[in-house]
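Student: Okay, structure incoming, though there's no sequence with it:
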C-alpha cells in the first residue's frame, strides 16, 4: 500500500509540475495576441529528441486528431508543411509547449527586419548553437561585439578584390578552377555508367564539394574519385589524411553537434553506441591535428614573407597573426577561434554546395525545358567545343545568368536552411508584422520560417513552385533579367558572409561543365515510360528531410543517365 501511495504521489507531483509549466507558457503566449497551437512535448526537450522518432508515428494514429501536434514539432515540419499552416493561421503564430513558446514567423518583411536590423533584440538561441562550438567559437556562434570582431576578420577572406599580392590570383578564380577540375572528373565517371545510369549523384557531389573546399579553403588538391571506388576507412589509432579526417567529421557532424550541445544525450549515445562515439571522437582529434599542422606550416611560410597562397586558411591566419596583433602581442583570433571559423565555413560550404548540385541535377532531369534553356545560354556564351581548361572566370561567369538563376531557384525551393532559430534574450522585443506591432516577452524562441518566405504566394505569385514537377516553371528560373538574377527574397545563408558568394562560383562552374556537351534524364525501370520515370524522380526529390540541412531522404532513387550530344 505504501509503495502505491509513493508512486501516486510522484505521479501527481509530476502532473502538477507539468500543468503549472504548461499554464505559464499559455499565459505568456496569449498576451502576445497571435494565433496559438499546442504541443504536450517540448520540441527541443531531451525526451522528444531521443524518443520522437519512435513515438511520433504512434501518436499520429490517435483518434480525433489528438496526435496532430506531431506534425508541428518534427524537425522538418517547416519543409513538409510548406506554407499551409501560415495560410491557415496568418503570417505568424505561436507553438505553446511546457517550458517553451515558439513564435513562428513567416512574413518576409518581418523576417528580413529581424535578420538585418535586430541583432541585439533577437539574438541567436544559445542552446541550439552550442554544438557548433565543437572546434571553437566562431562567426556563427558569436554574438554582439564578439560577432562583429569575428565578422571583421572573416569577411575580407571572401572579398573578390582580396588577392594574393605576390601572384595576383583572385580567390574566386581558385574556386572556379577547382570546380571545373572536379566537374570534369565527375562527368567522366557518370557518362561511363551508360544506359544503366548512376545512383550515387548525392555522394559524388559531396566529393566534389569537399575537394573544392580543400583546394580553395586549405590549398590541398585532390583528384575526383567516384564514391564507389573511394576508400575512406577510418582505422582508430592510425593517422588520417586531411581529406579522410575532414570527410569523416562532416559525415558524422550530427553526432558531433548532439554530443557537444546536449551532454546528457552524449552520455546516452556513449553508453549504447560506444564504438561510433569513440570513432567520432577519434576523427575530431585527427581533424584538429591536421588543422594544427597546416596552420603551423602556414605561419612558418608567413615568417619568410614569401607566401604565395591565397586561400581561406592563409587569409585567416594572416588576419589573426599579422593584421590583428596589437602591442600586447595578443592575436585577434585565439587558436580555438581560428579552428572554429575554419571548420564552420567548411561545414556550411560543403553541405550547401553538395545539396544544391544534387537537387539541381535531379530537377533539370525532370524539367527538360529548363535544361534546354540553360544549354542555350552555355552554347551562346562558351560554345560547344571550348575545353574547360580554357574557361576564363572573369569573362564567362558574369554572362552565365541562366545557370545562376537555376541556383537561386533551386535554393529557394530546396534551400539548406528551412528555419533560423532566434530568441528575445533576457528582455522583451517588439516587432511589426504586416503593420501591427507585437511585444514578445523575454526568453521566447523566435523561429524564422524560411520555407514559408520562399514559397509565399504574396511574394512569388500563385504558383511559387511547390513541387519538383513545376519547379522549373516558377518565375525565378524562367525570368532571369538581362542584367541580374532574381534571388530569394531573404538571404539563404544569413550571418555567413561569402557562402552564397562562393556557392555561386562553384555551382555555375559545375553546371556549365555538365551541360555544355551532355544531357541528363531519369532512367526508366523495365516497362516504364520516361514520363513515369520523371514522376518517380519528382517524388524522390519531394521526399526530403532535414538533418541539420535539407536533403533527399533516398537520393539513390534518383537514377540518372548522362549522354553526350550527337
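Tutor: Arrived safely, thanks for sending. These numbers come from a predicted model, not from an experiment.
Student: From here on, just use CA atoms for contacts and neighbour counts.
Tutor: Will do.
Student: Helices of the stretch 401-550 of the chain, start to end?
Tutor: Taking DSSP state H, counting those that start in this stretch to define them, one finds helices in the stretch 401-550 of the chain at 401-413, 450-455, 457-460, 468-471, 475-478, 499-515, 530-542.
Student: In addition, the following structure is provided for comparison:
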C-alpha cells in the first residue's frame, strides 16, 4: 500500500516536472527567436508566492558560489530596479532584455524609444491588469480596466482634472501648508524646530488637498476646527466629514480614511471574508476602516446624487459629481422615463473614488517629503530656489499669489527643476507594468533592429533605469569619485545625485508659459493631457526618458494636480523658511551654536551620510516608493537664521 502511494506521488511529481520543463522550453525558444537579449532566472518575480518566500530564499541563494548565481542573482530581488538601478542594463550591454522562467517571461527596459513605442501602442501592449486586481476592493475603476471599458471610465472621470480645478488645488495647498507649518512652529514664525513627522504630515496635507480638490470635502488641520463639506451639496451633514463620529458610524471620516490608508496592504491582499473574522487587533481595525470609509463614500455619493437630481449641486466640478453626471444621472434623466441605463455603476463610482484618494495623495506626499530632504542635503540648491522664489513673489504676501501669474513661473524656475529632479530620482513607482496578450506576439524596434516580443510577456518599464540612463540626461563627474552616491550604478557620473541644476541648461530662458497640448484630438476627447511633464524653459528629455507619471494614453490623470500641489508647498515653505538636516543625534543645539565652521561641516556631514544610507537601504514600495524604516529629522528655521549655510 505504501509503495503504491509513493509510486503515485512520484508519478505526479514527474508529470509536474515535465509540465514545468515543457513550459520553460517554450519560453526559452520564444526568447531565442525574439531577437532580444535574454537571461535565464529561476523565479518569476511577479509571483506572489515567490515574493512572500524571498525572506528565506534570498539569504539561501546568497550562500551559493558566485559562479552559480552570476549574472542573474540580483534580478531575483523583488525591487532590483530600485536597489540596482541602471547597473544591470549596463552590465548586460543593452537597455532592453528578457528574463526567462518556467512560469513566464519578463521584458525589462530602460530604453526611451522602446518605452515610447510600448506606451503609445496601448492595444498591442495592454496594462498588466493582474497586478492591479486587488485595487477593486470597492469596485472597478480607471486603473483596473483596459480597452473600451477603460476609455469609458477615463472619459467620465477626466473633467475635474482641469486648469479650473488646479486653481482650487493651488489655493487649498497654500492654506493647508500654512496650517502644517504653524502646527510645527507653534505659531511662532521666528522659532526653529526639528520635525520628525514630515513624511506623515505630508501625507495628511496631500490627503486634505485631494479631499477638497477632488471631492469637495474640506478637512481642517488637527486643532484648527471642525470640517465642513462643500457648500454645493445641499443637506449634507458637515460633521460627517470632521473628526467627530456621526450617527450610524463607529469612526470619524478622517480616522476611517487614515486607518484605511495605514492598513491598505492588509486590506488589498486579504480576502474580505477572512479579514472580517481574523482574531487580531490589526485585522479588526483594518476591516472596520474598510467598512466605515465605504459607508462615508456611499453617503457622499447618495448626497451628491440627490443634489444633482434636485438641480442644487451648483457649478461644481469635483470628481464625485463628475462621475455621477457622467454615468447619466442628471435632473433631466430623472424626469425622463426613456433615459438610457446608468453607464457607470454605483460600485464603479466608489471604486474610482478609492483609487484617486489612494494613488493621488501618496504620489504628491512622497514627492513633497523627498524634495524637502534633498534640499536639506543640498544647501546651494536650496539657496538658488529661494532666490528664484524671491524674484517671482517680490515680497508679496501669500494672499496675493495669483495662480495664473505665478504657477507657470514656478514651473519654469528652480522650483520646477527641484520637483523634476526629485521625481527623476524617486519616481512614484519603480516599474510600470505592461504586457503582451496571450496569442499576440508584438513587433518592437530595439536598438534599430526589428524584434518580436513573445506572447504573454510581462513588461516592466523601469523608471529607475531610464531616469538614470546616461544617454538621455545632462551629466557631469561625480561629486566625490572615491565615494560614489551609489555603490554600483553610474559610479562614473552624477546621475545618482540630486542636481536640479541639470534641468537649467539656460538659466536666462525663464518661460512664463505652461507646456501645451500636442493637438491629439483623440487624447483630448479622453481627457488625456499630452503636454510635456516639464516646462518649456527647462531641459526637455526625449519622449519615454522621463516617466514619473508614465507616458502616453495611460499616463497619470492627476499629473497636473500633483505638480501644482508640490510647487505650492515648495513655494510657501522656502519663501519663508530654510530646511536643515537634524544633527540632534550628534550634537545639541547649544553645542552647535559654539562650533566653528569646520566643526559644523563635520557634524552636518555625519547627518548627511546617515540620510544617504536611509535613502539607499531603507526604501521600498507599499503602493508607491517611500521610506519604509525610521524617519528623517528636518529642522525648519526662519530665513536668515540658518546654522548651516555654505555652497
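Tutor: Nice, thanks for sending it over. Note that this is a predicted model, so its numbers are computed, not measured.
Student: Same list, the helices of the stretch 401-550 of the first structure, but as CSV with mean neighbour count and distance to residue 279 of the first structure please.
Tutor: Shown next, in CSV, are the helices of the stretch 401-550 of the first structure (neighbours: other Cα atoms under 10 Å; distance: least, Cα to Cα, whole Å):
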stretch, mean neighbour count, distance to residue 279 of the first structure
helix 401-413, 25, 33
helix 450-455, 26, 35
helix 457-460, 14, 46
helix 468-471, 21, 38
helix 475-478, 22, 43
helix 499-515, 22, 29
helix 530-542, 19, 32
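Student: Tell me which stretches of the second structure form strands.
Tutor: Taking DSSP state E, the strands of the second structure run over residues 38-40, 96-100, 106-109, 192-195, 217-218, 228-229, 431-435, 442-446, 449-453, 458-462, 577-581, 619-621, 625-627, 634-638.
Student: Adding distance to residue 57 of the second structure and mean neighbour count, write those strands out as TSV.
Tutor: TSV is the format used below for the strands of the second structure (distance: least, Cα to Cα, whole Å; neighbours: other Cα atoms under 10 Å):
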stretch	distance to residue 57 of the second structure	mean neighbour count
strand 38-40	17	18
strand 96-100	19	24
strand 106-109	20	24
strand 192-195	38	18
strand 217-218	46	22
strand 228-229	50	20
strand 431-435	22	22
strand 442-446	34	17
strand 449-453	30	17
strand 458-462	22	24
strand 577-581	37	25
strand 619-621	19	17
strand 625-627	23	21
strand 634-638	37	21
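Student: TSV for the ones you listed, including distance to residue 162 of the second structure?
Tutor: Below are the strands of the second structure laid out as TSV (distance: least, Cα to Cα, whole Å):
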stretch	distance to residue 162 of the second structure
strand 38-40	43
strand 96-100	36
strand 106-109	32
strand 192-195	34
strand 217-218	18
strand 228-229	21
strand 431-435	25
strand 442-446	34
strand 449-453	37
strand 458-462	27
strand 577-581	31
strand 619-621	29
strand 625-627	26
strand 634-638	33
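Student: Figure out which of those is closest to residue 359 of the second structure.
Tutor: Residue 359 of the second structure sits nearest to strand 625-627 of all the strands of the second structure, at 11.5 Å, using Cα to Cα.
Student: what range in the second structure matches the helix ranked longest in the first structure?
Tutor: Using DSSP state H, we find that the single longest helix of the first structure is helix 335-366. Counting by TM-score structural alignment, helix 335-366 of the first structure falls onto residues 346-377 of the second structure.
Student: just to revisit the earlier point, identify whichever of the strands of the second structure lies nearest to residue 171 of the second structure.
Tutor: Proximity to residue 171 of the second structure (Cα to Cα) singles out strand 217-218 among the strands of the second structure, at 12.4 Å.
Student: hang on, the earlier thing: the helices of the stretch 401-550 of the first structure: which one's closest to residue 14 of the first structure?
Tutor: Between residue 14 of the first structure and the helices of the stretch 401-550 of the first structure, the shortest separation by Cα to Cα is 36.6 Å, and it involves helix 450-455.
Student: Mind reading off the mean deviation between the closest one and the second structure?
Tutor: If you overlay the two and look at helix 450-455 of the first structure, the average distance to its match in the second structure is 1.4 Å (mean Cα distance after the TM-score superposition for the first structure).
Student: related to what we said a few turns ago, reformat the helices of the stretch 401-550 of the first structure as TSV; add distance to residue 134 of the first structure.
Tutor: Below are the helices of the stretch 401-550 of the first structure laid out as TSV (distance: least, Cα to Cα, whole Å):
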stretch	distance to residue 134 of the first structure
helix 401-413	27
helix 450-455	26
helix 457-460	38
helix 468-471	36
helix 475-478	38
helix 499-515	20
helix 530-542	32
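Student: for those helices, which one sits closest to residue 304 of the first structure?
Tutor: helix 499-515 (29.6 Å).
Student: Just name whatever secondary elements that closest one is in contact with.
Tutor: Packing contacts for helix 499-515 of the first structure, counted by 3 or more Cα pairs under 8 Å, 6 or more residues apart in numbering; DSSP states H and E, involve helix 171-192, helix 335-366, helix 368-381, helix 401-413.
Student: mind redoing it with 7 Å?
Tutor: helix 171-192, helix 335-366, helix 401-413 (3 or more Cα pairs under 7 Å, 6 or more residues apart in numbering; DSSP states H and E).
Student: Can you get me the start-to-end distance on stretch 519-536 of the first structure?
Tutor: Stretch 519-536 of the first structure has an end-to-end distance of 19 Å (Cα to Cα, to the nearest Å).
Student: Fine, thanks again, bye for now.
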